[in-house]
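Peer 1: Sequence below, structure please.
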Amino acid sequence: MSHGKTREDKTCLNCGHQVEERYCPHCGQENVESRHPFYFLFTHFVEDFTHYDGQFWGTLKNLLLSPGKLTNIYLEGKRQKFVPPVKLYIFVSFVTFFMFALFPMVNIGSDNADKKNSKISFLDKMKSPETQKIFDSIKAQKNLTREDSIAMKNLSLLPDTATVENIQETLDMNKAIDNDFSFSGYKTRKSYDSAVAKNPSFWGFMLNPIAHKFYELKEKGVTKKELMKNMVEKSYHNLPKALFLYLPLFAFFLWIFHSKKKWWYFDHGIFTLHYFSFLLLIILFIFLLSKLTGLISFNVLNALLYLIICILAIYSIAYFYIAHYRVYHTHGIVSLMIGGILFFINFFAFMFLLTGLAIVSFLMLH
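Peer 2: Next up, the predicted model:
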C-alpha cells in the first residue's frame, strides 16, 4: 500500500477522468502527489513487493512450501492475489545476483598477510625433506605401479629434474602463460595455423577462435590468476543472460512431453518461471549458508548448516516432481518418468549452455 499524499485536485494525471477516491476508476492510477523526496525511489521499490496486503510474502511462502500452487492459481485466472510470474522472476533474479556481487563466489588468490596468518600450506608440507625423499625413492623405482605412475605424472614429477619447487611453480597463480603452455600441442599461433591449413578440422569454426584468443593472451603475458579471475567475472556477468535464454528452452521441453490440445506453450512458460524463481531462491539460500559456514568455527553448528544445505539440495530436486504432478495431474508413475526424462534432458542441455557460456566468456577476455 502506497504512503504517498493524496492530491487535492481530483483530475487523474494519467487519463483526465475524475477521481472520487484514491484510485482512478478509469485507468486505476493512484491519485497521489507526483513529486517526492529522493528516498521515495527506494521505499517505493520495496513497497511494490512487500505492501500489497501481503502479496509478496504470500507469494514467497507458496513458492517455497507449496510446489505448483502458484502455477495452478495463475492458470485458473486468479492473477491479482500473488505477484505475477515475470515480475517475480525478475525480482528474485535481481536479488540473487546482487547478493552474488556483494559476496563474491570465488576469491582467487590471497594477500601475503593472510598467508602468514594461515596454517602451513600443502606445498610447504611437500617441500619438507621427508616428503622429498619419498618422491625421490618412488622415482628411483624401475617398475612403478599404475597408481604411482598416474600420481607422479599428475604432479609433474616423472622427469628426473623435477622437484617439489616445480609443483609450486606449476600451481603458482602469478605465473604468466609462457612457452611451457600450448594449445593442442602447438606453442605458437603460426605453428597452429600451419597445422590447421594442412589438416582442417570439422570443429575448426569453434576451435580456431579459442586458439587465437589463447595465443593472444599468451603474447600479452597474462597470468593464470588474471585469466581465472577474468573468466569468473565474465561468466558471472553472462550467467543471468544464459538463465533467461534457457527459460523458453525449458518450457519447450515441457511442451514436447505433454498434450498440445490441453496445454499451451504459455502454460509451460508460467510453470517454468515459477520453478526457476524457486531454484534461484534455493541457490541463494545455499550460497548464503555456505558463506556462513566459513565464518563459524563451531563444529556442531557447521555440521547443522551443512545438513540444511544437503536438505535444500534434495528438496530442489523433489520440488520439480511434486510441482509437475500437481500442475499436470498425471499419474504418479507417469509423472515420475516424465520428470526423470526431463531432468536428464535439461541437465545435458544446461551443461551444453554452460560450456558455451565458458567459451563466450573466454573469447571476451582481453
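Peer 1: C-alpha only now, for contacts and for neighbours.
Peer 2: Will do.
Peer 1: helix or strand right after the host helix or strand of residue 213?
Peer 2: Secondary structure here is read from DSSP states H and E; on that basis residue 213 sits in helix 204-220. Using DSSP H and E, the next helix or strand after helix 204-220 towards the C-terminus is helix 224-256.
Peer 1: Show me what counts as buried in that following helix.
Peer 2: Applying a neighbour-count criterion of 16 or more other CA atoms under 10 Å, one finds 224-236, 238-239, 242, 246, 248-255 buried in helix 224-256.
Peer 1: Quick one: list the elements packing against it.
Peer 2: In terms of contacts (3 or more CA pairs under 8 Å, 6 or more residues apart in numbering; DSSP states H and E), helix 224-256 is packed against helix 265-293, helix 332-363.
Peer 1: change it to 10 Å
Peer 2: Using 3 or more CA pairs under 10 Å, 6 or more residues apart in numbering; DSSP states H and E as the contact criterion, the secondary-structure elements in contact with helix 224-256 are helix 85-102, helix 265-293, helix 332-363.
Peer 1: Most tightly packed of these?
Peer 2: Scoring these by mean neighbour count under mean count of other CA atoms under 10 Å gives helix 265-293 as the most buried, with a mean of 19.
Peer 1: got the angle between that helix and helix 224-256?
Peer 2: When axes from the mean of the first three to the mean of the last three CA atoms, to 10 degrees is applied, the directions of helix 265-293 and helix 224-256 differ by 150 degrees.
Peer 1: Second input sequence below; structure requested for side-by-side comparison:
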Amino acid sequence: MSHGKIREDKTCQNCGHTVEERFCPHCGQENTETRQPFYFLFTHFIEDFTHYDGQFWGTIKNLLFRPGRLTSIYLAGKRQQFVPPVKLYIFVSFITFFMFALFPLFNLNFNEKEKNPNEKSLFEKIKAAETKEKLDSIKAQKNISKEDSAAIQKLTVIVPDSAKIDDFESALEMNKKIDESTAYEGYKTQKSYDSALAKNPSVFNFIKKPLAHKFFELKEQGVTKGEIFKKLAETSFHNLPKALFLYLPVFAFFLWIFHHKKKWWYFDHGIFTLHYFSFLLLNILLTSFIIKLASVTDIRAINMLLYLLISALIIYSILYFFIAHHRTYHAHGIVSVFIGGILFMINFFAFTFLVIGLALVSFLMMH
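Peer 2: Predicted coordinates for the structure are as follows:
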C-alpha cells in the first residue's frame, strides 16, 4: 500500500535509523515525502481504513455473510488480516448515524404545512399508500361486485382507509397545544402536584417529579403534542449511539455469565459483542435504506420485492446471533440454541428497558 513518493534521503525522520526500502525496520514509519497536496488528507484516511489490499472489504464481507468467523479468527491470534473490532465498530457506528442524520427515515412534521407547504406529513404519506388508494377507489364505485366487496374486507383488515386515518390523526391531536385545561395525573399546576407528592411520598418520586416538572415547563411554553413527539424522537436519536455504546459491556456481561469462566474471558465476550453490534448497525442501515427506497417507489412489483427483502433482513438479523454464537463458542447444537435463546430474550428485555430509560432522559432534555 502506497501513501506517497519515497524520499531520496534514506534516514528515517522519526527515529533516525537507515531505511533501505519503504518502511523503517526500527519504528515502522513509512519513509515518504511529508509535503503533500490538500486532497491527500482525505485519500490518506480512506487508504488507512480500507487498506486497498482488501482488509476492510474482507472484514465487511465476513461480518455480513459469515457469522462468528471474525471473532473466531481474532481470538485465535490472527489479527492483521481484518480490521480490529473496536476500530470497526466506531467506523460503522459513525457511518450509520451520519447517514441517518443526512437522510432521516420519516418526516415527523405533523400538520406543519405552513412551514413546509410542499412536504407531506406522516399521516399524508400513510394515506397516499397504493393499497389505500385502491381501497378508496373501490368503495367509490356505485355497483360493487362480490369480488370487490371481499377485497374491501381483506384490505380493511390489513390497513385502515383514509377516513379512519383522519379520525386517528384527529384523536392524536398533534397540532393541539398543551393548554391550561391539560392535567398531569389530575393536577393542572406544578404547585398542586408537588404538594400532593409531598403528602404521599413514594420510592418512585425521583422519577415522577422531574417528569412532571418537565411537563409543566413545556405546558408554560405552549408547545404542541406534535412538537413534543418530534423533539422526543430527535433527542432519542442523538442519544442512541451513547446508549448502544453503554450497552456493549452489559451484553458482554450476559455472555460471560452463561459460559465457562476459565475457558472464555470477559475480553473474548467483548470481541464477540463488538462484531455482533457492528453487524446490527450495518443491517439497520441497509434495512433503513431499503425502506426509504420503497417509500419513493410507485411500482407495486418492486415494492413487494423490497418489502420481502426487508422481512428477510429482519429474520436474518435474529438468526445471525444464533449462528455466530454457535460458531464462536463451539457448543453442542441443542445447547447452543438453548443458551442463545435465553441470552437473546434477556438482552431483548434489557435493551427494551434501556430504550425506555433513554426516552425518559430524552424527554427531560427537551427544551
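Peer 1: Overlay the chains and give the TM-score.
Peer 2: Put the two chains on top of each other and the TM-score (TM-score structural alignment, normalised by the length of the first structure) is 0.84; 324 aligned residues with a CA RMSD of 2.2 Å.
Peer 1: follow-up on the earlier one: closest one to residue 26 of the first structure among the helices and strands packed on helix 224-256 of the first structure?
Peer 2: Among these, the nearest to residue 26 of the first structure by CA to CA is helix 85-102 (23.8 Å).
Peer 1: what's the mean distance for that closest one versus the second structure?
Peer 2: Between helix 85-102 of the first structure and its aligned stretch in the second structure, the superposed structures give an average distance of 0.7 Å (mean CA distance after the TM-score superposition for the first structure).
Peer 1: that older thread, which strands or helices does the helix holding residue 213 of the first structure pack on?
Peer 2: Helices and strands touching helix 204-220 of the first structure, by 3+ CA pairs under 10 Å, 6+ apart, are helix 189-198, helix 332-363.
Peer 1: would you list the ones you listed in CSV and tack on distance to residue 313 of the first structure?
Peer 2: Written out in CSV, the entries for these read as follows (distance: least, CA to CA, whole Å):
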stretch, distance to residue 313 of the first structure
helix 189-198, 44
helix 332-363, 14
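Peer 1: and the end-to-end length of stretch 71-91 of the second structure?
Peer 2: Terminal residues of stretch 71-91 of the second structure lie 17 Å apart, using CA to CA, to the nearest Å.
Peer 1: Neighbours of residue 204 of the second structure, how many?
Peer 2: Residues near residue 204 of the second structure, counting by other CA atoms under 10 Å, number 8.
Peer 1: Kindly report the same for residue 163 of the second structure.
Peer 2: Here the number of neighbours of residue 163 of the second structure (other CA under 10 Å) works out to 11.
Peer 1: So residue 25 of the second structure: helix, strand or coil?
Peer 2: The three-state label for residue 25 of the second structure, taken from DSSP: H, G, I helix; E, B strand; the rest coil, comes out as coil.
Peer 1: how many other residues sit next to it?
Peer 2: The local packing of residue 25 of the second structure (other CA under 10 Å) involves 14 other residues.
Peer 1: Report the contact partners of residue 104 of the second structure.
Peer 2: Contact analysis of residue 104 of the second structure by CA atoms under 10 Å, 6 or more residues apart in numbering lists 97-98, 288-289, 292.
Peer 1: tell me which of those residues is nearest to residue 42 of the second structure?
Peer 2: Proximity to residue 42 of the second structure was ranked across these by CA to CA; first place goes to residue 98, at 17.3 Å.
Peer 1: Tell me who's in contact with the closest one.
Peer 2: When contacts are taken as CA under 10 Å, 6+ apart, residue 98 of the second structure is in contact with 92, 104.
Peer 1: how close does it get to residue 297 of the second structure?
Peer 2: Summarising the geometry, the distance separating residue 98 of the second structure from residue 297 of the second structure, computed by CA to CA, is 24 Å.
Peer 1: Touching, residue 163 of the second structure and residue 136? I think so.
Peer 2: Yes. A contact is recorded between residue 163 of the second structure and residue 136 when judged using CA atoms under 10 Å, the distance being 9.4 Å.
Peer 1: okay, and the common contacts of these two?
Peer 2: Listed as contacting both residue 163 of the second structure and residue 136 by CA under 10 Å, 6+ apart are residue 127.
Peer 1: Show me the helices in the stretch 51-200 of the second structure, by range?
Peer 2: If DSSP state H, counting those that start in this stretch is used as the criterion, the helices of the stretch 51-200 of the second structure fall at 55-65, 69-75, 85-102, 122-127, 130-139, 146-158, 162-172, 190-199.
Peer 1: Done for today, thanks.
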